[in-house]
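Participant: The amino acid sequence is not available; the structure is as follows:
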C-alpha cells in the first residue's frame, strides 16, 4: 500500500481532496495515530508526496484521497509528553453504529496497517492522472471503493471538506492513563 519515497523525492505535492480544498499548510513535524475498527471509502486515490514543516524540513509521505469516507470506532491520539510526564491527547468518535464521516478526505501518512479490500483497483497509474500537482511519472493507484478493517495509521496531516465526528470525546490523558490508540508499528 505504501509507495516508495524515492519515487517522489525532490518535490512538494499539494493535494487536492475531491477538488474542494488544498492541503497547502506547513505540518508540525509531529505524527499522530488514527485507528478505526473499519474505514469504508468511495473514490480512493493514493500517490507519493512530501509534507513540509515551517522550517523547511521535508517528510516523504503516502498521500491518500477519499471522496467520501466512513470511520467506525475512530480513535486519534497525539503524544504530547514532556520530560518526566506522559501526556496523550485522544479523540474518539464514530461508535455505536454511527460512524464518523468525511467528505474530501486527504491524508499525508507515514504508515498504514489493516486488512484492505479494494474494488476496481488500478495500480501503477501515473500520479499526475490522479492529481495535477503530483510529480510526473510518479507511482499512483486508485479504486472505486476501499474497505480497511482494523485500520492503524500514522499520519502527519489530515484535512477534509467536511469532517463529522458523531459522539465526539476529547480527553487529555496524563500519567498511567496516557495511552495512545495503538502501540508503535514494528
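Facilitator: Looks like it came in fine. Remember, it's a predicted structure, so these values are computed and weren't measured experimentally.

Participant: C-alpha from now on. contacts and neighbour counts both.
Facilitator: Fine.

Participant: Tell me which residue is most central in the chain.
Facilitator: Against the mean C-alpha coordinate of the chain, by Cα atoms, centre = their mean, the closest residue is residue 107 at 3.3 Å.

Participant: hang on, that residue packs against residue 154?
Facilitator: No. With the criterion set as Cα atoms under 8 Å, residue 107 and residue 154 do not qualify as a contacting pair; they are 9.9 Å apart.

Participant: what's around residue 60, how many residues?
Facilitator: 23 (other Cα atoms under 10 Å).

Participant: what sits against it?
Facilitator: Listed by Cα atoms under 8 Å, 6 or more residues apart in numbering, the contact partners of residue 60 are 5, 8, 9, 48, 49, 50, 51, 110.

Participant: Buried only: go through those for me.
Facilitator: A residue is treated as buried here by neighbour count (16 or more other Cα atoms under 10 Å); on that basis the buried members of these are 8, 9, 48, 49, 50, 51, 110.

Participant: which residue sits closest to the second one, ignoring its sequence neighbours?
Facilitator: If I follow you right, that is residue 9. If the residues on either side of it in the chain are set aside, residue 9 comes closest to residue 60, at 7.2 Å by Cα to Cα, 6 or more residues apart in numbering.

Participant: Check which helix or strand that neighbour maps to.
Facilitator: Residue 60 is part of strand 58-72, with elements assigned from DSSP states H and E.

Participant: second one coming, line it up with the first:
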C-alpha cells in the first residue's frame, strides 16, 4: 500500500511495526535451534540516542536479530537512511565501574550533523511527530528500493526477504528518543563534537 506525500502519526506507524518485531523474534528462535548462524556480534550494552530533528532521505525499516558476544539474541528493528541530517544529537551509555558506581559516557554534537548509509539497530523508539513522503507499509524486505539495506544484513541468514518491512522516499522525525544496541554509517560528520565521562547517570533522556 502506497501513500503519496502523506503524513503518519508515529503511534500508528509503530503499531504496524509489531509484525516485524514478531518476525524478528521468530528468526531468533530459528537461530537458537541451529537453523541460523550469527553474522556479527554486538556487545549487548544498550545505549540512548536522541535528536531534536532527524531528516532522512531514503528510509528503510526492517526486522533483524542481533547476537551479543555472550550468545544472547536481541530482536531489533533496523532503521536505515541513505542520507540523514540531525540537529541536537545526543548519545549516552551508562557503565558500572566497580567500587565507584555508575559512570556515563555522553556524546553531543551541534546542528546539522550528517551521515550517509546510516543504520540504527533499535529496540525501542519514540518520536514526537513523524512526517513521511511516499511511504510503503508492508513491502517485502527483499523488495526495499527507496532506502538502504546494510550489505551485512542482506547477506545474513537473519535477513528474510519476504518479511514485513517499510520504506519511504523521505521522513522528518521530531523529538527522537531511541534505545539502540548498534549504530553504523558509511560517513558521519559531527560538528562541535563533545565527549564527556561523568560520574553518575547523565543520560540523554
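Facilitator: Thanks, I have it. Predicted model, so just to flag it, every value in this text is computed and none were measured.

Participant: Once they're superposed, tell me the TM-score.
Facilitator: Taking TM-score structural alignment, normalised by the length of the first structure as the basis, the two superposed chains have a TM-score of 0.83; 166 aligned residues with a Cα RMSD of 1.7 Å.

Participant: on that earlier part again, can you tell me what the residue nearest to residue 9 of the first structure aligns to in the second structure?
Facilitator: If you follow residue 60 of the first structure across to the second structure using TM-score structural alignment, you land on residue 75.

Participant: Kindly report the same for residue 123 of the first structure.
Facilitator: Under the alignment by TM-score structural alignment, residue 123 of the first structure pairs with residue 137 in the second structure.

Participant: residues near the residue nearest to that match when sequence neighbours are not counted, how many?
Facilitator: Spatial nearest neighbour of residue 137 of the second structure, excluding adjacent residues (Cα to Cα, 6+ apart): residue 166 at 4.7 Å. Other residues lying near residue 166 of the second structure total 25 when counted by other Cα under 10 Å.

Participant: Strands of the second structure, residue ranges please.
Facilitator: 2-3, 41-42, 47-68, 73-87, 90-97, 101-108, 113-140, 164-184, 187-189, 194-199 (DSSP state E).

Participant: Relative to residue 164 of the first structure, how far out is the residue lying closest to the residue nearest to the centre of the first structure once chain neighbours are set aside?
Facilitator: Residue nearest to residue 107 of the first structure in three dimensions, not counting chain neighbours: residue 158, with 4.5 Å by Cα to Cα, 6+ apart. For residue 158 of the first structure, the distance to residue 164 of the first structure under the criterion Cα to Cα, to the nearest Å works out to 13 Å.

Participant: what sits against the equivalent of residue 51 of the second structure over in the first structure?
Facilitator: Counting by TM-score structural alignment, residue 51 of the second structure corresponds to residue 36 in the first structure. Residues near residue 36 of the first structure by Cα under 8 Å, 6+ apart: 71, 72, 73, 74, 75, 149, 150, 151, 152.

Participant: Looking at those residues, spot the one nearest residue 95 of the first structure.
Facilitator: residue 73 (4.6 Å; Cα to Cα).

Participant: neighbours of whichever residue in the second structure pairs up with the closest one, just the number please.
Facilitator: The pairwise alignment with the second structure assigns residue 73 of the first structure to residue 88, based on TM-score structural alignment. Look at residue 88 of the second structure: counted by other Cα under 10 Å, it has 17 neighbours.

Participant: For residue 88 of the second structure, give its distance to residue 49 of the second structure.
Facilitator: Taken as Cα to Cα, the spacing of residue 88 of the second structure relative to residue 49 of the second structure amounts to 10 Å.

Participant: Residue 135 of the first structure -> the second structure?
Facilitator: Counting by TM-score structural alignment, residue 135 of the first structure lines up with residue 160 in the second structure.

Participant: Could you check how far its match is from residue 205 of the second structure?
Facilitator: From residue 160 of the second structure across to residue 205 of the second structure, the span is 33 Å (Cα to Cα).

Participant: who's more crowded, these two?
Facilitator: More neighbours sit around residue 160 than around the other of residue 160 of the second structure and residue 205, counting by other Cα under 10 Å; the figures are 20 against 11.

Participant: what comes up buried for stretch 173-180 of the first structure?
Facilitator: Applying 16+ other Cα under 10 Å to stretch 173-180 of the first structure flags 173, 178, 179, 180 as buried.

Participant: Next up, the contacts around the second one.
Facilitator: Spelled out, it's residue 178 of the first structure. Contact partners of residue 178 of the first structure, counting by Cα under 8 Å, 6+ apart, are 86, 87, 88, 89, 172.

Participant: circling back: which one of the strands of the second structure lies nearest to residue 155 of the second structure?
Facilitator: strand 47-68 (12.0 Å).

Participant: mean per-residue distance, the closest one to the first structure?
Facilitator: After superposition onto the first structure, strand 47-68 of the second structure sits on average 0.5 Å from its aligned residues (mean Cα distance after the TM-score superposition for the first structure).
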